[in-house]
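> here you go, sequence then predicted model.
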Amino acid sequence: MLDHLAFEPPKPKVIAGAKADWELVIGLEVHAQVSSNAKLFSGASTTFGAEPNSNVAFVDAAMPGMLPVINEYCVAQAVRTGLGLKAEINLRSAFDRKNYFYPDLPQGYQISQLYHPIVGEGEIIVDMGPGVARRVRIERIHLEQDAGKSIHDMDPHMSFVDLNRTGVALMEIVSRPDIRGPEEAAAYVGKLRQILRYLGTCDGNMQNGNLRADVNVSICKPGAYEKYQETGDFSHLGTRCEIKNMNSMRFIQAAIEYEARRQIAIVEDGGEVVQETRLYDPDKNETRSMRSKEEAHDYRYFPCPDLLPLEIEQAWVDDIAATMPELPDEKKARFVGDFGLSEYDASVLTAEVENADYFEGVVAVCADGKGAANWVINELFGRLKKEGHEIGESPVSPEQLGGIVKLIKSGDISGKIAKDLFEIVYTEGGDPAEIVEARGMKQVTDTGAIEKAVDEVIAGNPAQVEKAKQNPKLAGWFVGQVMKATGGKANPSAVDALVKEKLGL
């Protein structure tokens, strides 16, 4: 399915320091909010934007005696995600308590999966240019509950806590340190987001915090990464710093660039990089220390006594696998193979599942893949982008756009008439075929009528005729005049052929 791609080993971005060249090593922990109406361990709503503390069950607020109950749908969503990333599904997993104190964590611990995650090793294929891709290994995916939100900007003297997010199901998707540059990191997050949206397991809304990444960055001398690959010894990779809660592809790239240069300056000055958690300030384009980086033992993990180990059956996993949708790489390859599209056009059309569904709706009507791609990408997407709309807000339905392309294919209208028709459908609506009939927009294909128009234009412009005989390229002028005289309704190919015949070209 991916035979058209040339897989390459990770290519490091080399940064020249004052004293030596350095390479980047990057790993990401992406927190994806599970698309579910209820939380991981309670029936409270996950609706975004609700009044503070209105989506809170007793168990979310850590009321005494309240016990968590696992949401089966969230488990299924995690399994579906694992299958989409070609990962191992663990039929037995378990929940642990991650203990730390923070005002927006009412229990004093987070229920997570450290020792026995629900999903094991997988991979993501990251597109890195036409026909070139990289494999990034996934170490694990585990389920955990989100914390609440501390609000500091409502009153200069007080902080507030909103527990609406407390207990919302998260999938933490942990990569191996296989990413070697800022652009590749952003491409990885983009590809992961695309897959999750195709699967329907996370909406990928980074602005709302539904998809956010913790970025681990370290620097090493050239050749050190290869030693890590051979030995599995992380000490070759240098001390890592974690940049928390990144929710923008652009900021991820900028933060990595800054952090790498910061670490290089420290090491080349004779200092040592301190393992810590940092925050990125986009206004100053810098990372700042947040706290020392904790290790697992700092959180005093232990098995959650309120939850039995989670055991699922292979038959249940197989049932989920049977409902898996066509994923973006497979869909892109099919668009190239079945419709003869270029890699670029197929990439644009499969970037979002809604785009792909719209395109296939157009093809279903017109049976012309290339024609449909041209009109969807250039005319429709261009217009929607100009007006700041998404595909779901398009005033032109797939059936309507398919009808326009079908009329072009049948020869009923020309490309110029099609653009006028598109404008009418976009602004007024209606059935394209009925509009063409009612407004007399059908293309003139009667050669007699076209010949008469050609003769009149030639007869009225003898000087231009002589110039065209000297320079055949000027025949296009006559074609334009005939199209103008027929209100753009004449068949352009027929006009061009008749003009050349009449001029003896």
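Right, received. Where do you want to start?

> contacts, neighbours, all on C-alpha from now
OK.

> tell me how many other residues crowd the residue nearest to residue 249 when sequence neighbours are not counted.
Counting by Cα to Cα, 6 or more residues apart in numbering, residue 249 lies nearest to residue 186, which is 5.2 Å off, once chain neighbours are set aside. By the criterion of other Cα atoms under 10 Å, residue 186 has 19 neighbours.

> here's the one I want to compare it with:
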Amino acid sequence: MALSDYLVTIGLEVHCQIKTKTKMFCSCRAGFGYEPNTNVCPTCLGMPGALPVLNEFAIERTILTGMMLGCTTPPLCKWDRKNYFYADMPKNYQLTQLDLPLCIGGEVPLFPWSYPADVIAAGVPPFRTVKLDHIHLEEDVAKLTHHTNHSLIDFNRAGTPLMEIVSQPDLTSSDETYAYLKSLQQILICGGISDADMEKGQMRCDVNVSLRPHGQKELGTKIEMKNINSMSAVRRALEYEIRRQSDELDRGIAQVQCTRRWDDERGESILMRTKEDAHDYRYHTCPDLVPIHTAPLVERVRGEVPELPGRKHARLMEDYALSEYDANTLVADMAVCAYFEEAAAASKHAKKIANWVINTLPNILGDKETTLEECPVRPQALAGLVDIVEEGIVSNNQAKEVLEALWENPGISAEEAANKLGYKKADTGALDAILDKVIAENPKEVELVKGGNAKLINFLTGQVMKASSVKPNPKIVTELLQAKLGI
């Protein structure tokens, strides 16, 4: 059978670190980049007698996530112990939620701009949403670093609030899975829930994939894949695993439920273990934590639901008359979108600002090897720069010099930067006199221009620029010359 003879079914378990100041069940700092084992206490080290204290803010952020994704929050949730023995969990159980999670149902929209670039270029599939099963809250585990003969453990991460967003088996391809992760990441960032940076481990996912022949209603045997640390790696891992399962099924090899590890360097998945079932973890209700009545928390966060990417995309097109491409590009990065909107609020030329933010600014950031967050050019300064371009004070090429000056002098306005470079709005009377003088001094060139030699107009423009005490916009000078010469 060919690969096309099988139906692919994919479900994801996305683990997302919630952006909180402290951990889930203790007052230790939560965050990335600290020296190993410096943000620890008896609770997150699993010391005997240490008791957990709930982080209410983490619960609120999870409920808010559920609201953004259209989930239902049940009136009561509780905590369970997931028992297992491994070095990343010193107390030998993880505090999680088994059967009464904080959020149930919901869906994730697959935004058109969230697909891989090659899919977008070929034509994005019709819009659809992916159904969620539930969202539950748990504590993260310690970070293990494996060496040849030993492993190192960093407990800074242990106890960090971790939200697990579990989809239904509702995805059908690696491209959809990529778009799902990208869309979900955008929504989490938009709500301030998490920075969701996969490279920093703030967002991780386990992928479940199965194949079944067309016409078979029952799902195939589920294979879980772990150790996937980027969206592009998820796409590669799925493409490999789908081919692997298809080849084995073609050869009559029945699939066995198991967990596989993705090796991105080798480009293959490697068997880790046969999959445990829920009863293998001996779940039971945690006696140290009381159930939570959610109604007051739901009311507290109801007004915090932000403008989501889908609505923001529509508003950008409506309010600023942007093209769908420009709106797609801006909404794909919430920081870029916020920068654009702040600049657009200070100018009447939103479409021109969008062009600068989408095309010019990223090139400069790349040349200077920096990020938008570190960019010294304020949105208001960029708006001022676009304004003086549109007013004809500077040309597009001159504007790049002004932008460089703004970069070096972040406290000044675009007009001040232009003045320092000698770019000023030319005095019409003085410029008119210079035009007459240049025309009078270059009769041969003037006749050739009138005769159809359009290139020579650039020579006359250059003569005007040399004779002017300021640096007028060459485009304006050319237009004035053309008007005087009647061409």
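Everything's here; your move. Being a predicted model, the structure only gives us computed values, none of them experimental.

> what value does the TM-score take for this pair?
Here the TM-score for the pair of chains, by TM-score structural alignment, normalised by the length of structure 2, is 0.90; 469 aligned residues with a Cα RMSD of 2.4 Å.

> quick revisit: could you find the counterpart of the residue nearest to residue 249 of structure 1 in structure 2?
Aligned counterpart of residue 186 of structure 1 in structure 2: residue 178 (TM-score structural alignment).

> before we move on, what about residue 16 of structure 1?
Residue 16 of structure 1 maps onto residue 2 in structure 2, by TM-score structural alignment.

> relative to residue 171 of structure 2, how far out is the match of residue 186 of structure 1?
From residue 178 of structure 2 across to residue 171 of structure 2, the span is 10 Å (Cα to Cα, to the nearest Å).

> do residue 112 of structure 2 as well
The value you get for residue 112 of structure 2 to residue 171 of structure 2, if Cα to Cα is used, is 15 Å.

> what of residue 238 of structure 2?
With distances taken as Cα to Cα, residue 238 of structure 2 is found 11 Å from residue 171 of structure 2.

> okay, these two: which has more neighbours?
Counted by other Cα under 10 Å, residue 238 of structure 2 and residue 171 do not tie: residue 238 has more neighbours, with 25 against 20.

> for that one, which non-adjacent residue is spatially closest?
Nearest one to residue 238 of structure 2, counting by Cα to Cα, 6+ apart, is residue 174 at 5.7 Å.

> name the single longest helix found in structure 2.
When structure 2 is parsed with DSSP state H, its longest helix is helix 231-250.

> which residues does that helix contact?
1-3, 6, 8, 173-175, 177-178, 181-182, 209-211, 228, 254-255, 262, 264, 267-269 (Cα atoms under 8 Å, 6 or more residues apart in numbering).

> just the residues you listed: which are in strands?
The strands, defined by DSSP state E, take in 6, 8, 209, 210, 211, 228, 262, 268, 269 from the contacts of helix 231-250 of structure 2.

> what residues are up against the corresponding residue of structure 1 for the last one?
Looking back up the chat, that one is residue 269 of structure 2. Under the alignment (TM-score structural alignment), residue 269 of structure 2 maps onto residue 287 of structure 1. By Cα under 8 Å, 6+ apart, residue 287 of structure 1 lies in contact with 243, 255, 258, 259, 278, 279, 280, 281.

> got those residues as CSV, with distance to residue 326 of structure 1 columns?
Listed next are the contacts of residue 287 of structure 1 as CSV, based on distance: Cα to Cα, whole Å:
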residue, distance to residue 326 of structure 1
243, 33
255, 34
258, 38
259, 38
278, 38
279, 37
280, 36
281, 38
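
> out of those residues, which end up buried?
By neighbour count, with 16 or more other Cα atoms under 10 Å, the contacts of residue 287 of structure 1 hold 243, 255, 259, 278, 279, 280 as buried.

> hang on, isn't residue 226 of structure 2 packed against residue 260?
Yes. The pair residue 226 of structure 2 and residue 260 passes the contact test of Cα atoms under 8 Å, sitting 6.3 Å apart.

> anything in contact with each of those two?
Contact criterion Cα under 8 Å, 6+ apart; no residue bridges residue 226 of structure 2 and residue 260 by contacting each.

> what packs against the helix or strand residue 28 of structure 1 falls within?
Using DSSP states H and E, the element containing residue 28 of structure 1 is strand 21-33. Packing partners of strand 21-33 of structure 1 (3 or more Cα pairs under 8 Å, 6 or more residues apart in numbering; DSSP states H and E): strand 14-16, strand 169-175, helix 182-199, strand 211-220.

> so the aligned partner of residue 318 of structure 2 in structure 1, which of the three states?
Structural alignment (TM-score structural alignment) places residue 318 of structure 2 against residue 337 in structure 1. Following DSSP: H, G, I helix; E, B strand; the rest coil, the label given to residue 337 of structure 1 is helix.

> what's around residue 337 of structure 1, how many residues?
Counted with other Cα under 10 Å, residue 337 of structure 1 comes out at 12.

> and the nearest residue to residue 3 of structure 2 once chain neighbours are set aside, how far from residue 81 of structure 2?
Using Cα to Cα, 6+ apart and skipping residues adjacent in sequence, the residue nearest residue 3 of structure 2 is residue 246, 6.0 Å away. Going from residue 246 of structure 2 to residue 81 of structure 2 by Cα to Cα gives 37 Å.
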